[in-house]
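> One predicted model, sequence on top.
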Amino acid sequence: MTPTREQIRRAYIDACYIEIDALKPGNVHRFADGHRMSAEQFFDSAQASSHAVTDPLLTVGQRIFAAVKATRRKVETNTNLGILLLCAPLAKAAEAGVTDLRAALRSVLEKLGTDDAREVFAAIMLAQPGGLGSAPKHDVSTVPQVPLLEAMGEAADRDMIARQYVTGFADVFTGGLGAYRAAVDRGESGMWPVVFTYLYFLSSFPDSHVARKHGNPVARKTREDAQAILHRVEAIGDGREREKLLLAFDGQLKKANINPGTSADLTVATLFTFYLNLALHNDEVNA
């Protein structure tokens, strides 16, 4: 079926809300705020950005820029740039109504032009993400002269979100969805499939946001710590004991001002993809 705009919007909001409801060490979540941001700001950001992300009259670049502006008006800080960069093309792909969401997404990504690049560069400058720095080629502070996909390709080796653009969101469709479904299949419920999806990303790759702000050695150490935490959580059956372990890791990361924001963004994109697939394959979803 072809999902309606409201179904896509609700899938986006659900993905954002459910991610914030899960205990994700180092990030803002309902168990603990952090990094001078609150869970409420993320809930507000999801609502504020949802209309632009799903506006069928806008290009992908226009959606991202409009969503960043709406977010800034509502919460006056950058809460969701990475989420928007990932979810806007997914929303556009879902509008095609085809059952193969990834194939539709590839088509969307291949058609991204120079105008999309200009809108996205402007959105990044408006959002002012932490640790932005500069790049020798296609720096976001300049006016891009190449299509967005080419610009993302230049950053793909150092930025996990840019990498998704050039790989057709491979880490979302294989790793993220695989981790989520594996958790469900082994009987995890409530927030735990989301927690395991987040820990999959955090333990599999050095987080791009951490690397930008603190350097690659800290990002690699955070990944190694996450691998150890993941194995310990998998071995614990009691939910309260799991929460104690994750909250201790959460406090450790936040004390060091380490915010694995890219891992959280990829988790939202995974959830959004999961819900979009449900809508595309089930006529009863959100009816």
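Okay, I see it. Residues are numbered from 1 along each chain as shown.
> From here on, just use CA atoms for contacts and neighbour counts.
Will do.
> what are the ranges of the helices in the stretch 151-287 of the chain?
Using DSSP state H, counting those that start in this stretch, the helices found in the stretch 151-287 of the chain span residues 160-167, 170, 177-185, 192-204, 208-214, 216-235, 239-255, 261-281.
> and residue 49, which of these is closest to it?
Among these, the nearest to residue 49 by CA to CA is helix 261-281 (13.9 Å).
> Work out the gap between that closest one and the centre of the chain.
Between the centre of helix 261-281 and the centre of its host chain there is 8 Å, according to CA atoms, centre = their mean, to the nearest Å.
> Measure how that helix sits relative to helix 177-185, angle-wise.
Put simply, helix 261-281 runs at 70 degrees to helix 177-185, going by axes from the mean of the first three to the mean of the last three CA atoms, to 10 degrees.
> buried sites along helix 261-281?
Of the residues in helix 261-281, 261-281 count as buried by neighbour count, 16 or more other CA atoms under 10 Å.
> Pasting the second one now:
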Amino acid sequence: MSHPRPARIAPPRTVFLQACRLDVAVRKPGNVSLHSAGHGMQARQFLDSAAAAAPALFTPGARVGARIEAAMAATLAVAGCNTNLGIVLLCAPLAAALERCAGSWNDDGDDERPSALRAALAQVLAELDVEDARAAYRAIAAANPGGLGRAEAQDVAAGPTVGLQEAMRLAADRDRIAHQYATGHADLFDTGLEALIRQAAPPRPIDAAAVQALFLAFVGRWPDSHIVRKFGAAVAQAVTDEAAPWLRRAENGEPVGDDPAFAAWDEDLKARGLNPGTSADLTVATLFIAGALGIADLSTFP
């Protein structure tokens, strides 16, 4: 798909904060939002976490592992719990890749920006070493994500002996965040970004319907790995099956959030303790990419 002519680009740190605000400003079933708290958390914790994590994520020249560890420490200090581990893991290498692209894009932009970012991201991921892995493992252990369990190789509790990308490759078949490290964030570019462009190509601004369609592009296609860790593959697949009809409606251009049944599904998932948190993380990271590339103006959302 040809990408739309980019808008004027805000600084990556600003775009990150805008993407994190959209995460809670829009109702996404099972996720915490300004519309509906859930899972013992409030939307304010997510906003505070984003503001706290941003300085570390966008420290010029910092290693990816150092960004992850410092961002999670700042998050836990203000939120008291894990609100954004997946977002931090996804966005830290993207932030480093964007630094490599800085100054190479003019204000008018062109269709080469996504491929240029992907190439820079591939370099960043390939250069991740064991120190990056150790820092990321410390961050993951501190965040203590639900259902982490034990792994046969490179377990978080034991500490890594390989680089971060290689460690993530070993977990890629069971964790969708790890899968992004193994594939150069392919889901974000090939599924998420394309879904967002179909929904919100200029001159249409980002709106709730576009964000919800993006979220459904993930949760309606693959079992959410956060749910898999906590409740098992069968429960996660059941949630994906529930999401699939909403995804079809969104792909047909329907503003699914206008249907009262969408809000009812949100509350039902929360009542069952089911949080498609990985799908939300993928959504935020895709919004970050779209804003950072100038494909979408995230500031247009109220």
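Structure's in. What do you need? These figures come from a predicted structure and were not determined experimentally.
> returning to that earlier point: which among the helices of the stretch 151-287 of structure 1 is found nearest to residue 88 of structure 1?
helix 261-281 (9.7 Å).
> just checking, what packs against that closest one?
For helix 261-281 of structure 1, the packing partners by 3 or more CA pairs under 8 Å, 6 or more residues apart in numbering; DSSP states H and E come out as helix 5-21, helix 81-94, helix 160-167, helix 177-185, helix 192-204, helix 208-214.
> Residue 175 of structure 2 -> structure 1?
Alignment note (TM-score structural alignment): residue 175 of structure 2 maps to residue 159 of structure 1.
> got the helices of the stretch 151-287 of structure 1 as JSON lines, with distance to residue 95 of structure 1 columns?
Below are those laid out as JSON lines (distance: least, CA to CA, whole Å):
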{"stretch": "helix 160-167", "distance to residue 95 of structure 1": "18"}
{"stretch": "helix 170", "distance to residue 95 of structure 1": "20"}
{"stretch": "helix 177-185", "distance to residue 95 of structure 1": "20"}
{"stretch": "helix 192-204", "distance to residue 95 of structure 1": "25"}
{"stretch": "helix 208-214", "distance to residue 95 of structure 1": "29"}
{"stretch": "helix 216-235", "distance to residue 95 of structure 1": "36"}
{"stretch": "helix 239-255", "distance to residue 95 of structure 1": "37"}
{"stretch": "helix 261-281", "distance to residue 95 of structure 1": "10"}
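> can you tell which of the ones you listed is closest to residue 98 of structure 1?
helix 261-281 (7.1 Å).
> can you give me the angle the closest one makes with helix 192-204?
Using the same axes, to 10 degrees: helix 261-281 of structure 1 against helix 192-204 is 130 degrees.
> tell me the angle helix 261-281 of structure 1 makes with helix 160-167.
Using the same axes, to 10 degrees: helix 261-281 of structure 1 against helix 160-167 is 40 degrees.
> Between helix 81-94 and helix 261-281 of structure 1, find me the angle.
Using the same axes, to 10 degrees: helix 261-281 of structure 1 against helix 81-94 is 20 degrees.
> ok, now which ones touch residue 85 of structure 2?
Residue 85 of structure 2 makes contacts with 72, 140, 143, 145, as judged by CA atoms under 8 Å, 6 or more residues apart in numbering.
> For burial, what's the neighbour tally of the residue mapped onto residue 252 of structure 1 from structure 2?
Aligned counterpart of residue 252 of structure 1 in structure 2: residue 268 (TM-score structural alignment). By other CA atoms under 10 Å, the residues close to residue 268 of structure 2 number 14.
> In contact with the closest residue to residue 268 of structure 2 other than its chain neighbours: list those residues for me.
Spatial nearest neighbour of residue 268 of structure 2, chain neighbours left out: residue 30 (7.9 Å); criterion: CA to CA, 6 or more residues apart in numbering. Neighbouring residues of residue 30 of structure 2 by CA under 8 Å, 6+ apart: 38, 265, 266, 267, 268, 269, 270, 274, 275, 276.
> Between those, which sits nearest residue 65 of structure 2?
Taking CA to CA as the measure, residue 65 of structure 2 lies nearest residue 276 of the contacts of residue 30 of structure 2, at 25.2 Å.
> residues in contact with that closest one?
Residues near residue 276 of structure 2 by CA under 8 Å, 6+ apart: 29, 30, 31, 219, 224, 225, 226, 227.
> and the first one, what pairs with it in structure 1?
This means residue 29 of structure 2. In structure 1, residue 29 of structure 2 lands on residue 25 (TM-score structural alignment).
> and that match, helix, strand or coil?
Here residue 25 of structure 1 is recorded as coil under DSSP: H, G, I helix; E, B strand; the rest coil.
> how many neighbours does it have?
So residue 25 of structure 1, with other CA under 10 Å, has 29 neighbours.
> Nearest residue to it in space, ignoring adjacent ones along the chain?
Spatially, and ignoring its direct neighbours in sequence, residue 25 of structure 1 is nearest to residue 250 (3.9 Å; CA to CA, 6+ apart).
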